[in-house]
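A.B. asks: the sequence and its predicted three-dimensional model are supplied below.
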Amino acid sequence: MAVLQNKNRTPYKNKRYSKPRKPVKKEIFINETRNETRIAITENGQLAEILLERPENTRMVGDIFKGTVARVNPGMRAAFIDIGFDHDGFLHFSDINESVHDFMDLFESEYDEDSTPKSRGTTVRGEWMPKPGQEIIVQITKEPIHDKGPRVTTHISLPGRFIVLVPNDKQIGISRKISNFQEKRRLQKIARNLKPDDFGLILRTVALGKSAEMIENDFNSLMSNWKIIEKEIKSAVPPAIVYKDMEMAFSVIRDLLTEDVGKIVTDSKKLYRKLGSYLKNLSPHLLEKLQYYNDPVPIFDAFNIEPEIEKTQHRKVWLKSGGYLIIDHTEALVTVDINSGRYQGKKEHELNSLKINLEAVPEVARQLRLRDIGGLVVVDFIDMDDEKNRKSVYVSMRKEMAKDRARSKVFELSELGLMEMTRQRIGPGLLYRVSDVCPICDGLGRVISKDTLMNKIERWIMRMKIENTERRLILNLHPDVAFHFTENSRESIRRLMWKYWVKIDVKNDAELSMNEFKIISKKSGEDITEQFIS
């Protein structure tokens, strides 16, 4: 699909959209099992974000590494850093702190017997370039995607609840969302009193109205962490990780728990206690929002979240009018096609097209956020001839994308009805986290991963045990999947049997796709799969 570039069209950056918004009631739900942690964020009762983390694929953004410059490519204005991954980290020259060489000198041994000066790199056209073999401290800003390594920066930062600590910097920053002049001055004064030499501080939005004591406690905690990191940097032999950011559940609470969050609900007693301790130290007044869910019905079923998550794995998204979206992923971009579908308008074609397009706009924005789609996105709207109508759709999309905490740029519609936009990409997106490349079509499509399928089976058994006394089940799977669970991953099935006290016999069923499973009651011989599907 060709992407048209119109130089007369200007991008809209969502961070500049300042029109007052209606209050949004947020709720956070956390489902934790041995296999994965899932976090659902709802806004006014509707699922807005789903975050997922598994033991073998933990979140990397924010992790700090001591690496070695593997190679430098001046033409790309980038260096590639060996931090111990299959693919080297990508360090663009624009992500290199101007005083990074002074920063690295802080970690050289005072008793280094080698008196030969170490190379600090070179400067080309005003830009400092590292040299191959040079040790360097970097932080991951984007996770690996496809066959690309992670993106890294030398601008190190440690986020806390109220402030962000920036080593090797001298600036004080205040969140742009804090607009009150008196409050800005108060926070700047607090920051000046706290800031050590060679450190920068950024006051986050949640610092608004917080006491100097609370902000100082957060600062002291971050400084303690940094002292530990400094020791790790001095002793580590590259490539080595010197700092691992918080678990996903804690980072979400740290970054997203504000006064407009109504409640945080988790089904893990262990996590409930840990989060309670964390909140007690940093924001005790928010402790009452934390709730423990202890009901046999799975938490995401009880709050009608599971069906919405299932829909994110489908290409087609229905609109209330009968129209629908088709979302397709390619290597270069993501396309969203708007179709009128079953909609039968009574007005002329232009007005019908405008109605469906305007209905599609908030759903497109929601799906991009829900599926964590980043990079280049092209939306193919239904054709409209009237320039005012195209402008209306553009303005509406600007407004909807401004609600997203990920940065984005939105361009006006082209004459062919195409809208180009970019959305900040930090990770591979939800689709790539829960699916594998399809082995049948050689990568043209995707199937849900075996871990995802096993988690779906476990949730099915949880529902079944609430209403049913079945003790013996036959689990039918595609032959390739069945082989995986009986030969390569037997422990997964054994764990389910012990945990739910049920005997499971795995059988091959060539009629099933790799996304499906079928469960038969051994007692009655009946297919009971649909009875307990969410």
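C.D. replies: Great, that's in hand.
A.B. asks: contacts, neighbours, all on C-alpha from now
C.D. replies: Noted.
A.B. asks: mind checking the longest strand of the protein?
C.D. replies: strand 64-73 (DSSP state E).
A.B. asks: for the stretch 301-450 of the chain, what spans make up the strands?
C.D. replies: Here the stretch 301-450 of the chain has its strands, by DSSP state E, counting those that start in this stretch, at 316-318, 324-329, 334-339, 375-380, 408-410, 418-423, 435-437, 446-448.
A.B. asks: alright, now check it against this:
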Amino acid sequence: MPMVIDEILITALGTDRRVASLANGRLRRFALRVPGDDVRAGDIFVGRVTSVDRRLAAAFVDIGAERAGLLMLADAADPRNPPSEGDRVVLRVLRAADGSKGAKLAARPPLPADLVAEGKGLRPPQRLRKAADPVLTAVESALANTEGPGLARVVVDDAAVLAELRAAFPDLGERIEFHRGLASLFASEGVDEMLDAALLPRVPLPSGGAILISETPAVAAIDIDMAAATGPGMTAVRATNLEAMAAIAEAIVLRDLAGHIVIDPLAARDRSHRGDLVSALRTAMAGDDRILRWGGFTPLGLIELTRERRGPSLRRQLGTVCGACGEGWQRAPWVAAGDALRAVLAEGRAHPGRLPRLVAAPAVADALNEAMAPAKAVAEERQGGPLVIERDATLAPVGYRVAVADAAVGLRP
């Protein structure tokens, strides 16, 4: 059944927008706008073909991004007459760039005729249409689901976004609220804690078992661990496997795992039990808005599926993943910078009349003066004065602390 989102929390500092969608108090989806990210899934560009690789049956297209986009010739407007080097093409972004890979592009299904006509008259590369803002998309998605009690409230900590939402969704009325607490919105609602948990490789199960998630550029591997789960023999194995299917579906959506996904269940040799597991997973994934292709059980006893990829996973959006092993991870400096700004504002609200100062690792300080400079300007406007930043190379690589008078608070590694 479709996922029923009953609460949406939105924190914004200029272009740094982060959206948490919850169901029954649990974080189910997380979306954000990455500062400086000019290409997102859903954008439409007029680009120029820079080269065609017949062996790959693909063309590389300049859309004005750091890396050329990839157009599979089968996804061209006319696959029987694919574009040549130098041709002007109007394309939709199917998947945002990820690591060393450029954006994936397509002209199929056919784009609106007016956009194609407009693009033919423009000099590439240019963007013709932006993808929907993640804030509006989250609310629209929640409202589209008519099952259950529906969307109970939308809480926002930015006046401009509040006005934008009230104009776009007038029927929500008083359900759109402005956050007035002293603590930051995500801290007060427990989102920071839930998000940190969503970035860990281990997800505990109520029975005492766990699922272990490993991301690599080629595959997302999920292992079911019985661990402390108790029960008599195969009964406990079956119960743990079935319990894990719901947790796996939730993790796939929240972490935005995509591409090739492989699941290793516990001793699922019985055909009936295998069928129950695939059925349970398909039911739990029924509310997903991505294209899923099911491979079922392999001869080696693994469950395989693919999920449509529209961009980097949540871990890759929020930080840097070890390219070789997929395990090591560090929060991105711009993410830590946004966290730090919100901590500064919270301390300012808790200590009226005093401007906190931020002590930050060099990478975080640099992000505040570069990618996050617009967000810093908004924070300074809110607190009524310039933000004092002190660089401290002894902190963890993306660490910071907020100091008010002689007190230091908000330390984060």
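C.D. replies: That came through, no problem. Bear in mind that the values here come from a model prediction, so they are computed numbers and not experimental data.
A.B. asks: so what's the residue count around residue 189 of structure 1?
C.D. replies: Using other C-alpha atoms under 10 Å, residue 189 of structure 1 has 12 other residues around it.
A.B. asks: assumed it was part of a helix.
C.D. replies: Yes: counting by DSSP: H, G, I helix; E, B strand; the rest coil, one finds residue 189 of structure 1 located in a helix.
A.B. asks: and stretch 49-68 of structure 2, which stretch of structure 1?
C.D. replies: The alignment of stretch 49-68 of structure 2 onto structure 1 (TM-score structural alignment) spans residues 69-88.
A.B. asks: which helices and strands does the longest strand of structure 1 pack with?
C.D. replies: strand 78-82, strand 135-142, strand 240-243 (3 or more C-alpha pairs under 8 Å, 6 or more residues apart in numbering; DSSP states H and E).
A.B. asks: list the buried residues for that strand?
C.D. replies: Buried residues in strand 64-73 of structure 1, counted by 16 or more other C-alpha atoms under 10 Å: 64-72.
A.B. asks: kindly report the same for stretch 57-65 of structure 2.
C.D. replies: Applying 16+ other C-alpha under 10 Å to stretch 57-65 of structure 2 flags 58-64 as buried.
A.B. asks: hang on, residue 410 of structure 2 in a helix?
C.D. replies: No: the assignment for residue 410 of structure 2, made by three-state DSSP, is strand rather than a helix.
A.B. asks: my guess is it contacts residue 360. True?
C.D. replies: No: with contacts counted by C-alpha atoms under 8 Å, residue 410 of structure 2 stays clear of residue 360, the gap being 11.3 Å.
A.B. asks: pull the longest helix from structure 2.
C.D. replies: The longest helix of structure 2 (DSSP state H) is helix 233-255.
A.B. asks: any idea how many residues pack against the residue in structure 2 that residue 351 of structure 1 lines up against?
C.D. replies: Superposed on structure 2 with TM-score structural alignment, residue 351 of structure 1 falls opposite residue 235. Other residues near residue 235 of structure 2 number 10, with proximity taken as other C-alpha under 10 Å.
A.B. asks: number of residues surrounding the counterpart of residue 87 of structure 2 in structure 1?
C.D. replies: Aligned by TM-score structural alignment, residue 87 of structure 2 pairs with residue 134 of structure 1. Residue 134 of structure 1 has 16 neighbours, counted by other C-alpha under 10 Å.
A.B. asks: rewinding a little: out of residue 410 and residue 360 of structure 2, which sits in the busier spot?
C.D. replies: residue 360 (29 against 16).
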